[in-house]
Structure formats: structure tokens, C-alpha cells
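Student: Structure, please.
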Amino acid sequence: MKTEKVATHIISWLKDYAEKSNIKGFVIGVSGGIDSALTSTLCAKTGFPTLCVEMPIHQAQSHVTRAEDHIKQLKVRYNNVSEVRVDLTGMYEGLKSVVPQLPNTPKEELSLANTRARLRMTTLYYFAGLHSYVVAGTGNKVEDFGVGFYTKYGDGGVDLSPIADLMKSEVYELAAYLKVPNSIQIAKPTDGLFGDNRTDEDQIGASYDELEWAMKEQDAGKNEADFSGRNQEVFKIYENMHKLNQHKMLPIPVCEIPAAIK
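Tutor: The predicted structure follows:
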């Protein structure tokens, strides 16, 4: 990848979008992970106001520290960067207290995890509305178009996606070029939605390097029978998630009424 040219292209694309759409700036949820760190840096480099929003919900201190360090570094480097911290723990617990639950079941655990992401999306759009900003998404290509590893109408609810055509390895390459803090570059990827130490790899069953490989092989027309051993296992994981999460990647189905009966 021609890293410098890719960075310049994304920054120019963001600036062009902002100017043509007459929006005043960008708002990004900053989690302490590599994707949000890269996205917020790219937005900051446009020169447009860039609001970094921390939204902890029972968040691990290591995630909080990384997010704070990144935002602090951005504010030193770019005078168009501002920050706000909204602790959503109380709101999350309040919602839990009024909805029916199936305690200690996998479905409840997943529903609550997705609820965290959707509370954060709502918060980002609150600030976007206040300031006439747009919400910049932080999903990469493997997550958004490969395995669908994001929450529908949560972190998937955005106005534009600056890094969604970058593989995870390219995210790391660009982040290193743009001097994202090393603590973020070396941290294991995690969505932080479950309140424990599980990583993305723990949830998916494969690393991002493996998923990138599988995505490229599927795009090349390969199928599960073309592989054996770990490669076959990874390809099956990728293929199953890709099929299962098509509802996130495709437009919402619309029931079209035949003209003859309207």
C-alpha cells in the first residue's frame, strides 16, 4: 500500500465531502482501539472541527487510558480537536432495570452488548445534531463487508465511512504512519461490549490476518473444499459469518406493491 498517498486520499475525500455537504465538522466515538484512533486522526487532519467522544459503560481502565492518551495527543497536534466524555453506565443500568431479561443466557448477553453500542450511536448523533457535524464511522473492510462484525444501528449507524475500504493490516500500517500512540497499535482488538477481557479473536474464532486471507480467497472464487486443516477451519468461519450477517451489509428489504393493486 502507498501509505502516504492513501492517507492523503482519505483526508481529501473527507474534506471534499464536508465542503460539498456544507457540514461543519466530524464527531467520532473514541474507544481506545486502532480503528477509532485512525479515523479520528484522519478527520483531525482535514482541519475541520473534530469532536472525540468517550462513552464508557463499565469500561476496562486500560481502554479508558488508551482513549484518553490518544485524544490528549491529538489535541496537542491539532487545534481543531475537542473532546467530551459521557459516562453512559447509568443510562445502561437504567435501561436494564426496566426491560424484561433472561438472566445469564447467551441471548441476553448479546442483546445487552448490542444495547451498549446503540446507546453510543444515539449519543454521537446527539452531538452531531448540536454542532451540525456528521458521524464518522470506524469500521474497516473485514468488519463491514467481510464478517459483519459490528452492531446494526450501533457502531454501524454512521454518516460516512473513511476506512471501510481498508483491510485491518492496512489500518495498522496507516495508523503507524500517522503516529497513533503505540499503546493502541499493540493492543489486542476488542469491541469492549461485554465488560470483560474477551478479544475480537476470542469472539470470532480467527485473527484478522486469517480473516483477511479468507476474504481474499472467497473473492477469488475459492470454497471450503479447496482447503484443509486450519485454513479450512478459518475459511468456514469467515464464510458462515459472511452469510449470517448479510442483513447488515445489504439494503433493508422493502415490500414493493405491484402497480396493478395500488
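
Student: contacts, neighbours, all on C-alpha from now
Tutor: Will do.

Student: The stretch 151-262 of the chain: helices as residue ranges?
Tutor: Under the criterion DSSP state H, counting those that start in this stretch, the stretch 151-262 of the chain carries helices at the ranges 168-177, 182-185, 200-204, 208-219, 229-244, 246-249.

Student: Next, the second sequence, to be compared with the first:
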Amino acid sequence: MKTEKIIDYIVKWLKDYAENAKMNGFVIGVSGGIDSAVTSTLCAKTGLDLLCLEMPIHQAENQVTRATNHIKWLQENFSNVKTTQVNLTPVFDSLVAAFPKVAYEEERFMTLANTRARLRMTSLYYFAALEKYLVAGTGNKVEDFGVGFYTKYGDGGVDLSPIADLLKTEVYEIARVLGVNEDIQKAAPTDGLWGDDRTDEDQIGASYPELEWAMQMADEGKTAADFTDRKKEVFEIYTRFNRANRHKMNPIPVCEIPKSLKS
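Tutor: Alright, predicted model coming up:
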């Protein structure tokens, strides 16, 4: 992979898009993870305004520390970077208290995890509207087009996606060349929606290199019957997530009314 050329290409793409849209820059939620670290650095390299938001909701302390350290590193290296912290924990708690209690607690827990992501999206667009910024997405190719590992109208609600054509392993390579903090590069990927340290692999059941392999096999037309043991298990995990999350990855269905009914 021609990493430095890819970096230059994305930075130019970001800058051209913002200038053509007559926008002043970008706003991004910095989580302490590799994807937001890489995306925010690429946005900073455009020279346009970059607002980094920290939006903790009962966040694990190590995630907050990594996010804070990354933003500090950005500001030390780029004069166009600003930061704001919006503590969404009280907002989230008030919303949870307002919802009626339900019997199926496990499903409610998952729904509330997605609610965290949607509160953050709302905050990003608040600042984007105030400052004429674009909301930069942080999803990579495996998450956005493979397993659909994101929240619909949460972290999936963005204006543009600079790293969505990069596999997770490619994102790590870009992070290395950009000089992203080692603690972020070494941290296990997590969506940070649960208030604990559970990783993406804990939730999905497969690592990103495994999912990348399965994605390639699916693109080549393979099926689970072509594999055995762990490879078969990983391919089935990938296929299950891909099918279940198609509603996120496909365009919103529109009920098209026949012209004969409108005349």
C-alpha cells in the first residue's frame, strides 16, 4: 500500500470537498480509538478548521485519557485544531429516566447503547450548524460495508466518510505513518457504547483481520461450505452480521407510487 500517497489523496479530497461545499472545516467526535484518531489527523492536515468533540457518556477512564491525549497531540502539531468537551452523561441519564421501564432488559440495554451514539450525532450536528462545519465520519470499510458495525443515525449519521474505503488493517498502517499516539495504536478496538472495556471482537466474535478475510471471500463468491473449523465459523459470523445489518448499508426503501394512481 502506498500509504503516504493515500494520506495525501484523502487530505486533498477532504479539502476540495469542503471548499466546494463552501464550508469552513470539520467537526469530529474523538473517542480514543484508532479510526477517530486517523480521521481527525487527516482533517487537521487540510489546514481548514477542525473542532474535536469529546462526548463522554459513562465512559471508561482509559478511553477518555486516550482521546484527551490525542487532541493534545493534534493541537501541538496543528494550529487549526480546537476542542470542546460536552458531558452527555446527565443528558443520557435524564433520557433513560424518562423512558418507561420494560421487562426485556437485555434488549433495552442494546437500544440504550445505540441511543448514546445518536446523542453524540445530535451534538456533532449542533456544532456543525453553528460553525459551518462538515461532520466527518470515522467508519472503515469493514464496519461500514462488511458487518454494518455502527449505529444507524448515530455514528452512521455523517456528511462524508474519508476512511470508509480502507480496511481496518490499512487504517492502522496510516496511523503508524501519521505518528498517532502508541497507546491508541495498541488499544483493542471498541465502540465505547457500553460504559466498560468490552471490545469490538468481544461483541462480534471475530477479529478485524478475520473479518477482512471473510469479506474478501464473500466478494469472491465463497460460501460457508467452502471452509472448515475456525474459517467456517468466522465466515458464518461475517455472513450473519452482513445480512442482519443490510438495512443500514442499503438506501432507505421508498414506496414508489405508480403513475396510474396519481393521474
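
Student: one step back: export the helices of the stretch 151-262 of the first structure to JSON lines and append columns for mean neighbour count and distance to Met55 of the first structure.
Tutor: Formatted as JSON lines, these follow (neighbours: other C-alpha atoms under 10 Å; distance: least, C-alpha to C-alpha, whole Å):
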{"stretch": "helix 168-177", "mean neighbour count": "18", "distance to Met55 of the first structure": "22"}
{"stretch": "helix 182-185", "mean neighbour count": "18", "distance to Met55 of the first structure": "17"}
{"stretch": "helix 200-204", "mean neighbour count": "14", "distance to Met55 of the first structure": "19"}
{"stretch": "helix 208-219", "mean neighbour count": "17", "distance to Met55 of the first structure": "25"}
{"stretch": "helix 229-244", "mean neighbour count": "16", "distance to Met55 of the first structure": "28"}
{"stretch": "helix 246-249", "mean neighbour count": "15", "distance to Met55 of the first structure": "23"}
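
Student: Serialize the ones you listed to CSV and add fields for distance to Asn104 of the first structure.
Tutor: What follows is these, written out as CSV (distance: least, C-alpha to C-alpha, whole Å):
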stretch, distance to Asn104 of the first structure
helix 168-177, 33
helix 182-185, 32
helix 200-204, 17
helix 208-219, 29
helix 229-244, 24
helix 246-249, 26
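
Student: among those helices, which is nearest Phe145 of the first structure?
Tutor: helix 246-249 (6.5 Å; C-alpha to C-alpha).

Student: By how much does that closest one deviate from the second structure on average?
Tutor: Compared with the second structure after the fit, helix 246-249 of the first structure shows a mean deviation of 0.3 Å (mean C-alpha distance after the TM-score superposition for the first structure).

Student: what sits up against that helix?
Tutor: Asp144, Phe145, Gly148, Lys152 (C-alpha atoms under 8 Å, 6 or more residues apart in numbering).

Student: Of all the helices of the stretch 151-262 of the first structure, which one is nearest Ala113 of the first structure?
Tutor: helix 200-204 (12.4 Å).

Student: Please identify the buried residues of stretch 155-172 of the second structure?
Tutor: For stretch 155-172 of the second structure, a neighbour-count test (16 or more other C-alpha atoms under 10 Å) marks 155-158, 160-164, 166-168, 170-172 as buried.

Student: quick check, nearest of the residues you listed to Tyr208 of the second structure?
Tutor: Of these, the one sitting nearest to Tyr208 of the second structure (C-alpha to C-alpha) turns out to be Lys168, at 6.5 Å.

Student: Would you enumerate the residues in contact with the closest one?
Tutor: Asn140, Lys141, Val142, Tyr208, Pro209, Glu212.

Student: hmm, try it at 7 Å
Tutor: Asn140, Val142, Tyr208 (C-alpha atoms under 7 Å, 6 or more residues apart in numbering).

Student: what secondary structure does the second one sit in?
Tutor: Each residue gets one of three states, and Val142 of the second structure gets helix by DSSP: H, G, I helix; E, B strand; the rest coil.

Student: who's in contact with it?
Tutor: Leu167, Lys168, Glu212.

Student: now for it: what does it line up with in the first structure?
Tutor: Taking TM-score structural alignment, Val142 of the second structure has Val142 as its aligned residue in the first structure.

Student: How much space separates its match from Leu250 of the first structure?
Tutor: Val142 of the first structure is 15 Å from Leu250 of the first structure, where distance means C-alpha to C-alpha, to the nearest Å.

Student: just to revisit the earlier point, could you point out which of the helices of the stretch 151-262 of the first structure sits nearest Thr105 of the first structure?
Tutor: Comparing the helices of the stretch 151-262 of the first structure under C-alpha to C-alpha, the one sitting nearest is helix 200-204, at 16.0 Å.

Student: in the top helix by length along the second structure, what counts as buried?
Tutor: Identified as the longest helix of the second structure according to DSSP state H is helix 105-131. Under the neighbour-count criterion of 16+ other C-alpha under 10 Å, helix 105-131 of the second structure has 112-121, 123-125, 127-128, 131 buried.

Student: what's the most distant pair in those?
Tutor: Farthest pair in the buried residues of helix 105-131 of the second structure, by C-alpha to C-alpha: Leu112 and Glu131, 29.2 Å.

Student: who's in contact with Glu217 of the first structure?
Tutor: No contacts exist for Glu217 of the first structure under C-alpha under 7 Å, 6+ apart.

Student: if I read this right, Val38 of the second structure contacts Val177, doesn't it?
Tutor: No - applying C-alpha atoms under 7 Å, one finds Val38 of the second structure not in contact with Val177, separated by 10.1 Å.

Student: which residues in the stretch 1-150 of the first structure form strands?
Tutor: 25-29, 50-54, 81-85, 133-135 (DSSP state E, counting those that start in this stretch).

Student: can you tell me the mean distance of the very next helix or strand once past the last one from the second structure after alignment?
Tutor: Scanning the chain past strand 133-135 of the first structure towards its C-terminal end, the next helix or strand to appear is helix 141 (assignment: DSSP states H and E). Its match in the second structure and helix 141 of the first structure itself, once the structures are fitted together, sit a mean 0.2 Å apart by mean C-alpha distance after the TM-score superposition for the first structure.
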